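[1] How does the following fold in three dimensions:
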Amino acid sequence: MKRKTKLIHGGIDGDSHTGAVSVPIYQVSTYKQEEIGVHRGYEYSRTGNPTRFALEELIADLEEGKRGFAFGSGMAAITAVMMLFNSGDHVVLTDDVYGGTYRVMTKVLNRLGIDSTFVDTTDLSEIERAIKPNTKALYIETPTNPLLKVTDIKAVAKLANERDLLLIVDNTFNTPYWQNPLSLGADIVLHSATKYIGGHSDVVAGLVVVNNADLGEDLHFIQNSTGGILGPQDSWLLIRGLKTLGLRMEAHEENTKKIVEFLVQHPSVKKVYYPGLESHPQHKIAKCQADGFGGMVSFDVGSEEKAAEVLKKVRYFTLAESLGAVESLISVPAKMTHASIPKERREELGITDGLIRISVGIEDVDDLIEDLTNALN
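    Below you'll find the model as predicted:
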């Protein structure tokens, strides 16, 4: 089955009971049992809900995995995955991960005894140096947020396999339409489904897919025990969003390529970060492991003042803390999505106060370029 067809017909296709072509929203908390312990596969909606299950089956199909899980947010998904580990365990992570990931690792999970080290995972030697005797997993975000660095998933998977470590990949930016980390050797793939998978700025959710049954059982136990599940209404919204994911991702990328061409030539722009540029340090890796370069771009205008001026002048780019929607969004990571990372650390990574991140929507690209032209001038 081709990708666009799988988006429509993957997982559970419609409703076999009624013939409905759309999976119903099962707005229910509990289920009638025939007798004690005898039921039709569902007993309580924290443990399982038919609408959520349809979404979980669909994302497992799309990511070419064994089992999928839907959570109430991307951070709930990340936290549940990290609960696979015990006090005293250590995880190596990509250095410029999303600020929320950094925060939960350094301000919450560290209090439970889960240690973390952040390194440039585009450099295998840095990963190797960071591995300790108690390291249990490697966690990579690729492309990264907000500097769009690309980590070689196959190479890191080989290293993880040699060291008997789990490889976890945040695939939010590329989505399963452009990139399938499990097929490249990862053990767990996760998404902030709030972003491209939902695609319409109307749902907050997280998704996880695992590559084997044992991991699936372990993660289901955590999901059921801690309860950070996604509700049926939001599950249905994600199923609906996924049906147009292919069309949207292609439209996002088509617009993005033209905007990148414009930004590279603009005198007010000091640097552009986009994996689709041949000058990008990991362009060849991105081209090899993904079928597209995505709709995220970051560019530096040199100062906090200039960045603030640009954000004040744009009309079609909405100032907001998210990405991946049909409308174009704009933000300054240092002041918004990555404000939880200490300033010294941000500067060390290259997340300057003049760095602007845009999520290119599917509006007419001429309007978007005109908007950026007016703002930058």
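[2] all contacts plus neighbour counts: C-alpha atoms, from now on.
    Fine.
[3] got a list of what F71 touches?
    Applying C-alpha atoms under 8 Å, 6 or more residues apart in numbering, one finds that F71 lies in contact with 77, 205-207, 228-230.
[4] Most neighbours among the residues you listed, which one?
    Using other C-alpha atoms under 10 Å as the neighbour criterion, L207 leads the contacts of F71 with 28 neighbours.
[5] Can you list the residue ranges for strands in the stretch 51-200 of the chain?
    Along the stretch 51-200 of the chain, counting by DSSP state E, counting those that start in this stretch, strands occupy 67-71, 90-94, 115-119, 135-141, 166-170, 188-192.
[6] Include distance to G324 when you put those strands into a markdown table, please.
    As requested, these are arranged in a markdown table below (distance: least, C-alpha to C-alpha, whole Å):
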| stretch | distance to G324 |
| --- | --- |
| strand 67-71 | 18 |
| strand 90-94 | 21 |
| strand 115-119 | 25 |
| strand 135-141 | 16 |
| strand 166-170 | 14 |
| strand 188-192 | 10 |
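[7] Tell me where the stretch 151-300 of the chain has helices.
    Under the criterion DSSP state H, counting those that start in this stretch, the stretch 151-300 of the chain carries helices at the ranges 153-162, 175-178, 213-226, 232-243, 245-265, 283-289.
[8] on contacts alone, who are the packing partners of the fifth one?
    Right, the one you point to is helix 245-265. Identification of packing neighbours for helix 245-265 by 3 or more C-alpha pairs under 8 Å, 6 or more residues apart in numbering; DSSP states H and E yields helix 3-9, helix 175-178, strand 271-273, strand 296-300, helix 365-376.
[9] Between these, which one is closest to Y102.
    The minimum distance between Y102 and the helices and strands packed on helix 245-265 falls on strand 296-300, with 19.4 Å, by C-alpha to C-alpha.
[10] To compare against the first, here's the next sequence to fold:
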Amino acid sequence: MSDQLNPISKAIRIQTSKTSQKEHSTPLYLTSSFTFENAETMRAAFADEVDENIYSRFSNPNVDEFINKMCALEGAEDGFATATGMSAIFSSFFALLKQGDHMICCSSVFGSTFTIVTKHFPRYGISCTLVPADDKDAWEAAVQPNTKMVYLETPTNPQIGIVDLEWAGKFTKKHNLILNVDNCFATPVIQRPIEFGADLVVHSATKWIDGQGRVLGGVIVGRADLIKDIYLYCRHTGPALSPFNAWVLSKSLETLDVRMERHSKNALKVAETLEQHPAVSWVKYPFLPSHPQYDIAKKQMKAGGGVLCFEIKGGSAAGAKFLNSLKMLSVTANLGDTRSIAAHPASTTHSKLTEEERQSVGITPGLIRISTGLEHVDDIIADINQALEQSTK
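    A predicted model of the protein is given here:
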């Protein structure tokens, strides 16, 4: 395959395995283990002297194809796929951090990530300092002699904050730190953190990578030396992606570019409309000129992505009325589907945080997160408008 191909075309063309039937799409390899011609070949495989599939917890042709496509899209050296997005995030932490290490983390992150770094890290002797996404002085002040990793989301979940990846790359290189970036909201067709200096990129493939709400999955890609440690950790702890889910995700990647183009166009139109609505206090979307980090978003993102958030007047009561009044949009805590979704983070994805913790990262009682789908944008807006009207009654 020519290295001159665009990363999107290169990823689409990757096919890890083909049988004598000469199928156009890679078949499913639904097997728990793989056989060997003889005892010596099996011994050499376990000794890492030959590259052979051993067991689907370690590797599988379907999983390998998905990883190879994600590496092509992100510009990464290597990767490992996991059963869920959270297992990818967890493994990227615990494979590389040990007792006595310190991590700096963006304060606005997914609720389960927040719980890991605040509740579970201390149990293993790992410390973490949370810093606001846009406070560069706070990032500098958080560096300690034992700091090993910086972890961030951009855009952040659910407040749609933007971290300057170019600055983050220079910051981590200056302090010799591992830069670990959650690229779930943007996807590699919109943003490639490795180009700005990221060492690792993680995804909940459950979201836009699948794009149709069908399967769970996660993936970590990045520097080969770091991925080797992550692979060895995961090989023994077992958060492996199933071959079937990998096959689904691999096929989904072939439409990721066109899907994200439509999602982004729909989201921008919805955000622009909401800015004019009297029942809305504010709207945040990366490609709205009113976004505090609009210039940074335009610098590092090719489009704004499919997620936006807004503050509905009337707090949690109005938020509940809004959700209950929706007729077309789904009410669920997931995102990244062909169908538009509305969620109330304070009572769902970030409900395990204290009220003080939620307020500190801008998760207010009236915050609504919208994941725009592939429906006609006029229909999405019409449903949101009628639900907003009901929320004021």
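[11] if we can go back for a sec, let me know which of the helices of the stretch 151-300 of structure 1 is the nearest to E56 of structure 1.
    Each of the helices of the stretch 151-300 of structure 1 has some distance to E56 of structure 1 by C-alpha to C-alpha; the shortest is helix 232-243, at 8.8 Å.
[12] what range in structure 2 does that closest one sit on?
    Aligning helix 232-243 of structure 1 against structure 2 (TM-score structural alignment) gives residues 243-254.
[13] Pull the distance from that stretch to the chain's centre.
    Taking C-alpha atoms, centre = their mean, to the nearest Å, one finds the center of stretch 243-254 of structure 2 at 16 Å from the center of the full chain.
[14] and the aligned partner of A343 of structure 2 in structure 1, how many residues sit next to it?
    In structure 1, the residue equivalent to A343 of structure 2 is S331, according to TM-score structural alignment. Other residues within reach of S331 of structure 1 by the criterion other C-alpha under 10 Å amount to 24.
[15] tell me the contacts of S331 of structure 1?
    311, 319-321, 356-358.
[16] I131 of structure 1 pairs with which position in structure 2?
    Applying TM-score structural alignment, one finds that I131 of structure 1 aligns to V143 in structure 2.
[17] neighbours of the closest residue to that match other than its chain neighbours, just the number please.
    For V143 of structure 2, the nearest residue in space outside its immediate sequence neighbours is I104; the separation is 7.4 Å by C-alpha to C-alpha, 6 or more residues apart in numbering. Using other C-alpha under 10 Å, I104 of structure 2 has 24 neighbouring residues.
[18] Starting from H24 of structure 2, give me the distance back to I104 of structure 2.
    I104 of structure 2 sits 45 Å away from H24 of structure 2, taking C-alpha to C-alpha, to the nearest Å as the criterion.
[19] now do T16 of structure 2
    As it turns out, when the distance is counted by C-alpha to C-alpha, T16 of structure 2 lies 12 Å from H24 of structure 2.
[20] Neighbour count: those two, which is higher?
    Taking neighbours as other C-alpha under 10 Å, T16 of structure 2 and H24 compare with T16 leading, 17 against 8.
[21] Please tell me how far the closest residue to that one other than its chain neighbours sits from P145 of structure 2.
    Leaving out its chain neighbours, the residue that sits closest to T16 of structure 2 by C-alpha to C-alpha, 6+ apart is E65, at 5.1 Å. Noted for E65 of structure 2: a distance of 39 Å to P145 of structure 2, by C-alpha to C-alpha.
[22] ok, these two, which is more surrounded?
    Neighbours were tallied for E65 of structure 2 and for P145 using other C-alpha under 10 Å; the higher tally belongs to E65 (22 against 8).
[23] residues touching that one, list them.
    Applying C-alpha under 8 Å, 6+ apart, one finds that E65 of structure 2 lies in contact with 14-16, 250.
[24] for M83 of structure 1, what are its contacts?
    By C-alpha under 8 Å, 6+ apart, M83 of structure 1 lies in contact with I222.
[25] how near is it to A160 of structure 1?
    In this structure, M83 of structure 1 and A160 of structure 1 are separated by 19 Å, where distance is defined by C-alpha to C-alpha.
[26] what's the answer for V208 of structure 1, then?
    For V208 of structure 1, the distance to A160 of structure 1 - C-alpha to C-alpha - is 19 Å.
[27] for A77 of structure 1, same thing?
    The value you get for A77 of structure 1 to A160 of structure 1, if C-alpha to C-alpha is used, is 21 Å.
[28] cool, T373 of structure 1 as well?
    45 Å.
[29] sorry, back to before: mutual contacts of T16 and H24 of structure 2, please.
    The contact lists of T16 of structure 2 and H24 share no entry, where a contact means C-alpha under 8 Å, 6+ apart.
[30] I12 of structure 2 maps to what in structure 1?
    Residue mapping for I12 of structure 2 onto structure 1 gives I8, with TM-score structural alignment as the criterion.
[31] Skipping adjacent residues, who's closest to its match in space?
    Nearest in space to I8 of structure 1, with sequence neighbours left out and distances taken as C-alpha to C-alpha, 6+ apart, is K243 at 5.1 Å.
[32] count of neighbours near the one you found?
    A count of nearby residues for K243 of structure 1, using other C-alpha under 10 Å, gives 19.
[33] Cool, thanks, signing off.
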